[in-house]
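Novice: Next come a sequence and a model predicted from it.
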Amino acid sequence: MNENDGKVTGPQSRRRNRAGVVGVCVVAACVAVAAIGWAVVVVFAPPSEAVVEAPYTNVEVLMGEVGSSISLNTVAKWTEQPAGANQAVGIVTSVRIQSGEEVDAGAILYEVGLRPVVVAHGDTPSFRDVTVGSDGADVLQVQQFLAAIGFYDGAQDGEFGTGTAAAVRDWQEALGIEEDGVVRAADLVFVPQLPARITLDNEVVLRGATLAGGEPIVSMLPTEPTFVIPATSQQATKIPPGTEVEIAVQDQVWTAVAAAQEPSPESADQVNITLEAPNGGPICGDSCALIQVEGQSVLPSRIITQPTVTGLVVPSAALKSSADGAISVLGMDGTVIPVTVTASARGMSVVEGVEEGARVRIPAEQGGAK
């Protein structure tokens, strides 16, 4: 036997080896194709339809109130209007009224050389002494003045006769001065309106001061001071015309509404918001004397940016908004409950359409209506 017995070394043996190699390669290729196919299926197959519910908390719908306000200061200031001039010459011996005091015809304003200077109503300023035989608009004003204070009941015709002279003497007696029937130019200061709140120039009219005549020292106050809220531009956007304002003055609260807004000359970022009474008349009513006459008064105020509304209250975070703008809340079982929002402020809303005591969902990761 040949020593090579048991071994295949011829052509047939080599063909069998090549066939085996090819078979192995085909199997490997099939496995690779199958693996790629599986990967494609895994990558591109749609995910499973399992629904994972978003986390939420819940809250009970309760009766309550929703409102909002901001606190700022209101600046109140009187604007004086020139009303009359002094004609007396000499030294001021007495000042008889307080600044801003309301006076009527016959009130003594001050004294010069112990002679009273009296206020009267009229548009023509006092410019001369008048006595029997005088006539004119100033005489008519003297007659009207004497009638107003109860000393004259004769004809008001602008002619100074004996009847007028008698009334003047009675008035002079009441003042405690010489009864000569002559009204001196220095005796009266005519102002355009009475009664009125009168101020005197306290830098000119003071005890011991000397007056030369002609000083415009008498002013009138309007029926009310101006009321203005200085605010930043951002704050002003929250205070449109008609916004209610509550002004605290001592033990009183005055109600006003925002009116015009004007840029402040003092700062580019400041807006001055003028206030007015909601139904006309003075904001301060019959208590305007509480506002100091000189300088300005700074008054703490509450601006009602959202009037208080009572109703069923839910957190604003519980509100859902649909594409068409409809608002709703979700019940505990996921039911959509349409609601109407009547007021919102500070993260809470008053709604209609849901029952009191119901519990509604609040998405755990949402901070407001979506």
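Specialist: It's in. Numbering: from 1, shown residues only.

Novice: use CA for all of it now, contacts and neighbours both
Specialist: Will do.

Novice: And residue 34, which helix or strand is it part of?
Specialist: Assigned by DSSP states H and E, residue 34 belongs to helix 11-44.

Novice: and that helix, what does it pack onto?
Specialist: Applying 3 or more C-alpha pairs under 8 Å, 6 or more residues apart in numbering; DSSP states H and E, we find helix 11-44 packed against no helix or strand.

Novice: For burial, what's the neighbour tally of the spatially closest residue to residue 244 that is not a sequence neighbour?
Specialist: If you skip the residues right next to it in sequence, residue 244 has residue 257 as its closest partner in space, 4.5 Å away by C-alpha to C-alpha, 6 or more residues apart in numbering. Counted with other C-alpha atoms under 10 Å, residues neighbouring residue 257 total 22.

Novice: Second structure follows, compare the two:
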Amino acid sequence: MSRRGIVGAAALVLLLAAGAAAAALITRSGGAAAGEQTATLPPATAAVERGDLIDTLTVSGTLGHGPEQPVVNAAGGTLTELPEEGEVISRGEELYEVNRDPVLLMYGPKPMHRTLELGVPDGADVRHLEKNLSELGYKVEVDDHFGLSTLAAVRKWQDKAGLPVTGSVSKAEVVVLPGEVRVQALRAPVGTSVHAGQTLLTVTGVERLVTVQLDAGRQSLARKGAPVQVELPGELELKGKISEVGTVAKQADGDTTVDVRIRLDDPGKAGKLDQVPVSVELQSEIRRDVLSVPVEALLALRQSGYGVEVVEGSNVRVVPVTAGIFANGRVEVSGGGLTEGMRVGVPAT
């Protein structure tokens, strides 16, 4: 019987736990002993390499524009105009129309909660209104105070925007959102009687993002700024980086997950695909500057543990090694006096 060892049950368990790397295992017959030497050369050899070894985990994700946000109406009357799904709306532009009066988008961290007009108490919401007016080209002093310059700017803005020129701004005229938005879905048809508190449409950000609902137990695999590989339908592969990792776990269908968001390095290559399932390759473990051999070079030793056959000219000896992570068909090894460039035995290809 040959000296080359059949990989035992323990080795199989270890290799199967390593995921795809286990598929590279080639079964051998017999049993190997550490220190054993022979003049019989293996059918093939491979080099001991030094470098970084990166283990990966592939998870499912969705290519889109990030989470949806409802646009809550504060006007009463008949819905007379809606945007198109997929339309991008910027500061000062119309989100929808009630009784033929436009409801416009302005930027800010919080929604409007009161009517802003001459004499209202100072506040951050006044400053945000003034900043929007200033960005739209109206001359106004940006502070927390609704003064005469603010009144004049509001009147000019209302006149140009097609709003009733009242000098006051109510939440029935303006929707405040964090920035530019893309219309994701319409929630009511034109002609509907609408009321305050009703969601008329939902929006997202305009940036192309991949969202992953990652098992909370694997949250450590998602590190902000870490590179990832995204595979789209048609086997199109794009590179990206993790931009955000959620800190609050969510329960859904019995699973506990956290949101992970990924920015593509070149989102233009994704075309116009939206809400498309994708595969995301995360880096689960990285070992820097380590020695590695092909997975199939591992032998199960008679005295337990693992070894490799070191081939030096016409001589072959079995040396014990400690196995580390498995990645891309290779396994990290240490011990046995291994050095970069040595040749180890592998099965014939």
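Specialist: Thanks, I have it. Every value quoted in this text rests on a predicted model; they were computed, and no experiment measured them.

Novice: Tell me the residues of structure 2 aligned with the helix holding residue 34 of structure 1.
Specialist: The counterpart of helix 11-44 of structure 1 in structure 2, counting by TM-score structural alignment, does not exist; no residue aligns.

Novice: now for residue 80 of structure 2: what does it line up with in structure 1?
Specialist: With TM-score structural alignment as the criterion, residue 80 of structure 2 lines up with residue 93 in structure 1.

Novice: related to what we said a few turns ago, the helix or strand that comes right after the helix holding residue 34 of structure 1 vs structure 2, mean deviation?
Specialist: Going down the chain from helix 11-44 of structure 1, the next helix or strand is strand 56-60, by DSSP H and E. Once the two are superposed, strand 56-60 of structure 1 sits an average of 4.1 Å from its aligned residues in structure 2 (mean C-alpha distance after the TM-score superposition for structure 1).

Novice: Next secondary structure element downstream of strand 56-60 of structure 1?
Specialist: If you walk from strand 56-60 of structure 1 toward the C-terminus, the next helix or strand you reach (DSSP H and E) is strand 62-77.

Novice: Now do the SS call for residue 79 of structure 2.
Specialist: Following DSSP: H, G, I helix; E, B strand; the rest coil, residue 79 of structure 2 is assigned to strand.

Novice: pretty sure it contacts residue 101?
Specialist: No. Contact criterion C-alpha atoms under 8 Å: residue 79 of structure 2 and residue 101 do not qualify, at 9.5 Å.

Novice: what are the ranges of the strands in the stretch 151-300 of structure 2?
Specialist: Taking DSSP state E, counting those that start in this stretch to define them, one finds strands in the stretch 151-300 of structure 2 at 174-177, 181-186, 193-194, 199-204, 209-215, 227-232, 236-245, 250-252, 255-264, 276-294, 299-300.

Novice: quick one: the fifth one to strand 255-264, angle?
Specialist: When you say that, I think you mean strand 209-215 of structure 2. When axes from the mean of the first three to the mean of the last three C-alpha atoms, to 10 degrees is applied, the directions of strand 209-215 of structure 2 and strand 255-264 differ by 150 degrees.

Novice: Pretty sure residue 247 is one of the things the residue nearest to residue 244 of structure 1 touches, is it not?
Specialist: No. Between residue 257 of structure 1 and residue 247 there is no contact, the gap being 10.3 Å when judged by C-alpha under 8 Å.

Novice: any common contacting residues for these two?
Specialist: Common neighbours of residue 257 of structure 1 and residue 247 (criterion: C-alpha atoms under 8 Å, 6 or more residues apart in numbering): none identified.

Novice: Can you get me a residue count around the nearest residue to residue 307 of structure 2 once chain neighbours are set aside?
Specialist: Ranked by C-alpha to C-alpha, 6+ apart and with sequence neighbours excluded, the top spatial neighbour of residue 307 of structure 2 is residue 320, at 4.0 Å. The number of residues packed around residue 320 of structure 2, counting by other C-alpha under 10 Å, is 25.
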